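Student: This is the structure alone, sequence omitted:
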């Protein structure tokens, strides 16, 4: 896997010239939900943004990954660092679409994508069935399309598309 980190490249693979999709994720369940979409993203030029945690490194071993700054929960410094990272990544790579299932690193990328007029898709997580996540509420104004996994999630996201459970 190539880990790209704010200009530094530890190389095994090169980033695609212009990715069709930039997949932005946190570790754990957020990543697991995006991995279930492999049939869709596997046929596209793609680039990932994710923290350099062991599960990310293991699960995205053959992917090109740009390291995000973490932790993001209650960490203003890393949130600001991810804003700068989002600006650099989106300006340099200009993906055709940004997709995320959360969490903290999503907001900077969706805001910058919105500023650059790059479409975004936010997938609300599987286990939040009766209210919106903080990430979902933060990125809502900057999201082109919202996707939910349960009919009950439409109460929080009335304009969303129900795709059914991903896990």
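Tutor: Done, it's in. Treat the numbers as computed from the prediction; the structure is a model and nothing was measured.
Student: Every contact and neighbour count from this point should use C-alpha atoms.
Tutor: Will do.
Student: now the helices for this structure?
Tutor: For the chain, the helices defined by DSSP state H cover 29-35, 38-41, 54-59, 76-93, 106-115, 134-139.
Student: Would you point to the one among these that's packed deepest?
Tutor: Ranked by average neighbour count under the criterion mean count of other Cα atoms under 10 Å, the helices of the chain are headed by helix 106-115 at a mean of 23.
Student: From residue 151, how far off is the residue most central in space within the chain?
Tutor: In the chain, the centroid-proximal residue (Cα atoms, centre = their mean) is residue 24; its distance is 1.8 Å. Distance of residue 24 to residue 151, computed by Cα to Cα, to the nearest Å: 24 Å.
Student: adding another structure so you can compare the two:
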């Protein structure tokens, strides 16, 4: 059976990712997100935590390096066949390393981005096996994307 990795930063990205968990009840999946009060709930799914990674933070490089190392560890340990992500920046290492190791990559562009693309979306678009936009006007930035409406 396929193992699915659900990966996102916290906040709205994690809230979007949680919207698809109910359709995965018959699959073996785990969640990778940043650690904070929102992500630290007692749900039944297996979780791994990344460090919160904000580009304007003075510790950005340290957090990014930590996230690269933990992402490699997670991919080697879990060997997911599919990675589904809603962004943001902290997810890039796990998505790229997973892709390098043979995982299929599905990216869902953020619900909050109505008319312009995200930096994470622009990076991962090139590597995604399936790329979804939640607003039809984003197709002009991602011509091979799929629009199926929003996940809310």
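Tutor: Nice, I can see it. Everything quoted here is computed from the prediction, not taken from an experiment.
Student: quick one on the thing from earlier: nearest to residue 68 of structure 1 among the helices of structure 1 would be which one?
Tutor: helix 76-93 (6.5 Å; Cα to Cα).
Student: ok, back up a step: okay if I get the helices of structure 1 as TSV plus distance to residue 9 of structure 1?
Tutor: Below are these laid out as TSV (distance: least, Cα to Cα, whole Å):
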stretch	distance to residue 9 of structure 1
helix 29-35	22
helix 38-41	23
helix 54-59	15
helix 76-93	13
helix 106-115	20
helix 134-139	29
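Student: Relative to residue 127 of structure 1, which of those is closest?
Tutor: Among those, the nearest to residue 127 of structure 1 by Cα to Cα is helix 29-35 (9.5 Å).
Student: List the contacts of residue 52 of structure 2.
Tutor: 9, 34, 35, 63, 90 (Cα atoms under 8 Å, 6 or more residues apart in numbering).
Student: Aligned counterpart of it in structure 1, please.
Tutor: Structural alignment places residue 52 of structure 2 opposite residue 70 in structure 1 (criterion: TM-score structural alignment).
Student: Please tell me how far its match sits from residue 114 of structure 1.
Tutor: 22 Å.
Student: same deal with residue 136 of structure 1?
Tutor: Distance from residue 136 of structure 1 to residue 114 of structure 1, by Cα to Cα: 15 Å.
Student: one step back: pretty sure the residue nearest to the centre of structure 1 contacts residue 97?
Tutor: No. Look at residue 24 of structure 1 against residue 97 with Cα atoms under 8 Å: they stay out of range, at 10.7 Å.
Student: and of the helices of structure 1, who's closest to residue 159 of structure 1?
Tutor: For these, proximity to residue 159 of structure 1 was assessed by Cα to Cα; helix 134-139 is nearest, at 12.8 Å.
Student: mind listing what's buried in stretch 146-159 of structure 1?
Tutor: 146, 147, 148, 149, 150, 151, 153, 154, 156, 157 (16 or more other Cα atoms under 10 Å).
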